[in-house]
Each structure stands twice: as structure tokens, then as C-alpha cells.
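Undergrad: need a structure here:
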Amino acid sequence: MFLSVIIPAYNCEKTIVRAIKSTGVYLNNQIEVIVINNGSTDNTEMLIKKERKSNKNIIYAESENGVSNARNKGIEMSRGNWITFLDADDCLQNLDNKLRKLLLNIGEGLVIGNYLAGKSIINLYSMTKNKDNCSSIINQMLKNPTKYMTVWGKFYRNDLIKKENIRFNNQLKYSEDSEFLIRYVLLCKQIQFINDNVYNYTLSKDSTVRSYNPQMIYEYEKAIFQIKKDLNKYPEYENSFKIFILMQFNLMMVHNVFIKDNKESIVKLKELCKKDYMNNALNIVKVKDIFTPRLLPLLLCKYHFYVFAASIYKLRVIQNNKNTK
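TA: Just a heads-up that it's a prediction; the model follows:
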């Protein structure tokens, strides 16, 4: 088997059939699709089993609740030389002969494609400098996690995952993608980019990350500390990891603290900025970063201009809401 596509499925009756068909499983008998029902209460199970009846390479399984448990179950069942992950409301694209040929010529490596996010093309191929240098690529990933550090849109060697026992950390509720990817790329001998869109990501106001969760900050912090532990033996990534922390902080602000705009929001912003891990990370932000949109609110936080930083985060919440309508 050439490729295993792993799809966690939870209450996705409107999109699961489209996701399965996008894998090319009906056109290529060297592709298997492993769909893991993750506690669905709608018609998801029935639809998957209906597709399974018409193609023996569509495999149905169940796991304990949680996307990490579902993906880990898929890894255990996979038979393909390569693994890729697909969310049930998204689609794969361009799994053509060019990609197949590329995968055939790579050993213990990672292949990364461009992707569509809504109507925007995220061209990782053009964004990435020093594509032949794994260390440089990992630094770029850490500095721009929202673009790079998704588990989907990438192709992983199954034998490397299983040999090194790389699995999703089911204790993490957020950034489990990033943590899995970091552990994988630290073991990679080669990272290859393909200048094609291989994935179509659906911007959804119903996604977990875009929904308010009072535990979100605690969960993001837990992931930050775990990734820090993963990188302990690699001092060359220390500065890039600090930028990763700052980018995660931006997510906390936009997806949690300022979703419910009230007097407590600025209090929470100040409180988080005073934590040791944030203080440490804020030290790398310089005045020259004032023209860098991602770093501007963080620069304001560093110099205690919290009201101005809060205004930027409020605007970003409004913009996010517009993008997902």
C-alpha cells in the first residue's frame, strides 16, 4: 500500500463523504482511507459504512473521544508507506503522479505542500528559505506556526513514525498538531516542499480553536511546556521557540481573552504577560518590530501599553468573525 489517509470523524455527516472521495481512493487501489469514528451521534457512522461497502480500501474504525486518540488509532491500523492526515470537513487535492514520484524517491523524510485556506493560497514553497536545510526549516516552522505547524497538508513516512513510536499526545487539547510535527521533524533526514496545493482547509466558525473555551489558556500553556521539553536537547531552536510562544500568545488573546470583551480582558492580558515564560519570550521583541503586524501588540505588551495592545486584539477578533461568516 502506497498511502494511508487518516480521517478523524466526529459529527461530520455533511462533509465526510466529500472528504473520503477527495483522497482518490476510488481511482487508485494503492490508497487506503482509514476513517476513525470519534463518538459521533449523527449519521456519520452510517455514511462511512455505506462508502466502505463500495471500496475495500475504505476502512472504518472507532476510538475513544479526542482527535489525538483517533489519529493514533489510524496510525496503528495504517499499512501505507506514507501517511497523511485529513480533517473531515476538508479535502485533499492534486494527489497526482508528480507527488507519487516524489514520495517514491524520499527515505525517512517529510513532504510539505501548499494549501488553500478558504479562498487564500498559502504558498509554503515560496515562503520557505533554505529548503535544503532541515534546521533552517524547523526554525521557520517555529517562527510561523499558524502557517507551517499543522499536521495536515504533509506526508509522513510510516516506518519512521512506527520505529520511533511517534504518536499524538492525548493529554493535549490544543497544539497537539504542532507537538507531533516537532517530534517528527527533529528525526527527519530530509524535508521536501512541493509547489502544488495539496490540501483545502475550510475556515469554520464551528471549529474547536475558534470556539470559546475557559480552559483554552491552560491547554495552550500545557502544549507550550511540552514542546519546550521536546526541544530541550536542541539549543539552536531556542530563539525560534520564543517566537513560537509569542504566536501562541496571540492565539490565546484572539480565541479566548478578547472573544468576551469586558474589563477582565485587559486584567487577564496583564496577568499573562507577567508569567515567566512570557516575560522571557517578550525580551526578544525589539522596537524595530513596530512595523511587523504579528509582533506589534506584543511590543506594546512588552512596554506595558496594554490598552493599545488590547485594541489590536479586539480588531483581530472582529476580522476573524468576518472571515468565518
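Undergrad: use CA for all of it now, contacts and neighbours both
TA: Fine.
Undergrad: didn't K222 look like it was pressed against N170?
TA: No: the criterion here is C-alpha atoms under 8 Å, and K222 misses it with N170 at 11.9 Å.
Undergrad: let's see this one next to it:
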Amino acid sequence: MTTDKNPLVSIIVPVYNTQVYLERCIKSLLNQEYPNIEIILIDDGSSDNSLFICEKYQTDDRVVIIHQENSGVSMARNNGLDRARGDYISFVDSDDFVSPYFISHAVGEIEKHDADIVLFDFYQIKSGKSVLPVPDFHKKYKNELRKGNINIKKLLIADFVPNYMWNKLFKRSLWETVRFPVQYKYEDLFILIHVLDRANVIVYLPERLYYYNRDNVNSITSFLSIMQPFTRYCHFKALYERYDILSSVSWGET
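TA: Purely as a prediction, here's the structure:
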């Protein structure tokens, strides 16, 4: 759906017990420079005030609210994908927030190259006030990232570059028959390989557009969560399946 030559971008936001951070997240999305967005907030059966916070913004016609029984982030994202109407898809975690140029600069880059995916940089937030740069993968793999396409695919599949959903903008067509697995954690690792396999053009935008919150102890990427046996098992299984797929993929020219 396009308005005044601005393609519609669907921003999918799973919400679960993030009342401390949620308002900051929503406000950063509503403050986007880019005009044509829909913000899909999926409340995953929160037991705190998260749903109430979401409903405060339902009078804004850019905001869509979905409520589901507690089923996990994968089901929430899948419900968001089923509802999304955009030409492009982005994902945001409800304890994070974004730059005002999060969508406008990503759309500009993806359309400039007629790409399927644009990958961009991000900050990490620690102790509430400190803004820390991520590990310098953008410097370590600078040449590969600039070349794009197959080079970026290899870095993502090998997990040398983070496989987060939220530091990327996707063409909607990549998700037509692809959905997140609901039985595992590390769902990003499980699903991204299938999305990458459909992408012909992948580009890298060396700009920090996303603020990744490392203070939320309930996040899957927190130390306490990572050390859980099932989480560690899912991480291993996702990587094992990924390298199995990698061995059967024809990469073509670099």
C-alpha cells in the first residue's frame, strides 16, 4: 500500500510485561520522520500494565492493537505478519527504541538499490544512561558488508553478524509463506536462513538506527536467560540446522 509515493511500512512489536520501557518504545515509533507506517502492537497476555499502555495510543490511526493469550514472541510476530499490510516489514522489541530516521533512512536505502533486505547498525543501552556501540562487526567485516548480497548472507548464516530481526528492513514478499517457529527460543536464528534464501539483493547501511536495551533481565538475550538449559539447546539446534542448510545452498559469485 503506497501513499504519496511513500510505501507503507508495517512495524511489528511483540509486547510482554515491558511496562517500564514500552511507552518510550511507542513514542519513538510515533515520532518517525517517515509518514506512512502502521505500528502493530501485539500484547502477548501481559500481566502488568503493558496492554493498558498500548491502549492509550489506539486513537492514533497508525496504531493497531492485537491481544493474544500468552503464547510467546514467535506467535506474536506471526500474528503481526498475518495482520501487516505494508510493502515493507520491520520488527521492534518493546523494551527497545529507535531513531526518528529508523524507517525513512532504511526505506531510502532499500529503494535506492531495489534491495530485498537492508541491514543497519545499532547502539546498546546499558544501565539506563550509557549508550554503548555494538561489537565492531561493521569495521571487522567492512569490505564484505560493502559488497553486499552473498557476502552479507555468509556473515549472517555463520552468525558473525547478529541475526536480530530488528536491525533490518524486509520486503514483505520474503515473508509470504514464512513464519516463526513457536516451539523454540532463538527464533531469529531458526527463521532468518529461510528469509535470506529468498533474497536476491541485500545491502548494508552503516548507520545506527536502533537502540537495543541490555537492561531488561527478562529478555531472551539477558545473561540469566542465555544460561537456561532449554535456551542453550535452542541456540545449538538453530546453528546446527543452519550449517546443514548452508552446505546445500548454491552461493554463486561473490
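Undergrad: could you pull out the helices for the stretch 151-300 of the first structure?
TA: Along the stretch 151-300 of the first structure, counting by DSSP state H, counting those that start in this stretch, helices occupy 158-163, 176-185, 216-230, 238-252, 263-273, 276-282, 296-302.
Undergrad: Now render these as CSV, adding mean neighbour count and distance to R210 of the first structure.
TA: Converted to CSV, those look like this (neighbours: other C-alpha atoms under 10 Å; distance: least, C-alpha to C-alpha, whole Å):
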stretch, mean neighbour count, distance to R210 of the first structure
helix 158-163, 16, 30
helix 176-185, 21, 16
helix 216-230, 18, 11
helix 238-252, 21, 10
helix 263-273, 15, 17
helix 276-282, 16, 22
helix 296-302, 22, 20
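Undergrad: so which of those helices gets nearest I7 of the first structure?
TA: Comparison of the helices of the stretch 151-300 of the first structure against I7 of the first structure by C-alpha to C-alpha identifies helix 176-185 as nearest, at 14.0 Å.
Undergrad: So which elements touch the closest one?
TA: Secondary-structure packing of helix 176-185 of the first structure (3 or more C-alpha pairs under 8 Å, 6 or more residues apart in numbering; DSSP states H and E): helix 216-230.
Undergrad: Give me the mean distance between the helix it packs on and the second structure.
TA: When the second structure is superposed, helix 216-230 of the first structure averages 2.9 Å from its matched positions, counting by mean C-alpha distance after the TM-score superposition for the first structure.
Undergrad: Quick one: distance of that helix to the chain centre.
TA: With C-alpha atoms, centre = their mean, to the nearest Å as the basis, helix 216-230 of the first structure stands 14 Å off its chain's centre.
Undergrad: And for it, what's in contact with it?
TA: With C-alpha atoms under 8 Å, 6 or more residues apart in numbering as the test, helix 216-230 of the first structure has contacts from 172-176, 179, 182-183, 241, 245, 248, 252, 256.
Undergrad: ditto for stretch 154-173 of the first structure
TA: 66, 68-69, 71-72, 78, 80-85, 107-113, 176-177, 179-180, 183-184, 219-220, 222-223.
Undergrad: 7 Å instead?
TA: 68-69, 72, 80-84, 108-113, 176, 180, 184, 219, 223 (C-alpha atoms under 7 Å, 6 or more residues apart in numbering).
Undergrad: Then stretch 122-138 of the second structure?
TA: V161, N167, R208, L209, Y210, Y211, Y212, N213, R214, D215.
Undergrad: And stretch 53-65 of the second structure, by the same measure?
TA: Here stretch 53-65 of the second structure has contacts from E23, I37, E38, I39, I40, L41, I42, using C-alpha under 7 Å, 6+ apart.
Undergrad: rewinding a little: which of the contacts of helix 216-230 of the first structure sit farthest apart?
TA: R183 and N256, at 27.0 Å, using C-alpha to C-alpha across these.
Undergrad: related to what we said a few turns ago, from the contacts of stretch 122-138 of the second structure, list the buried ones, please.
TA: Neighbour-count burial (16 or more other C-alpha atoms under 10 Å) applied to those gives V161, N167, R208, L209, Y210, Y211, Y212, N213, R214.
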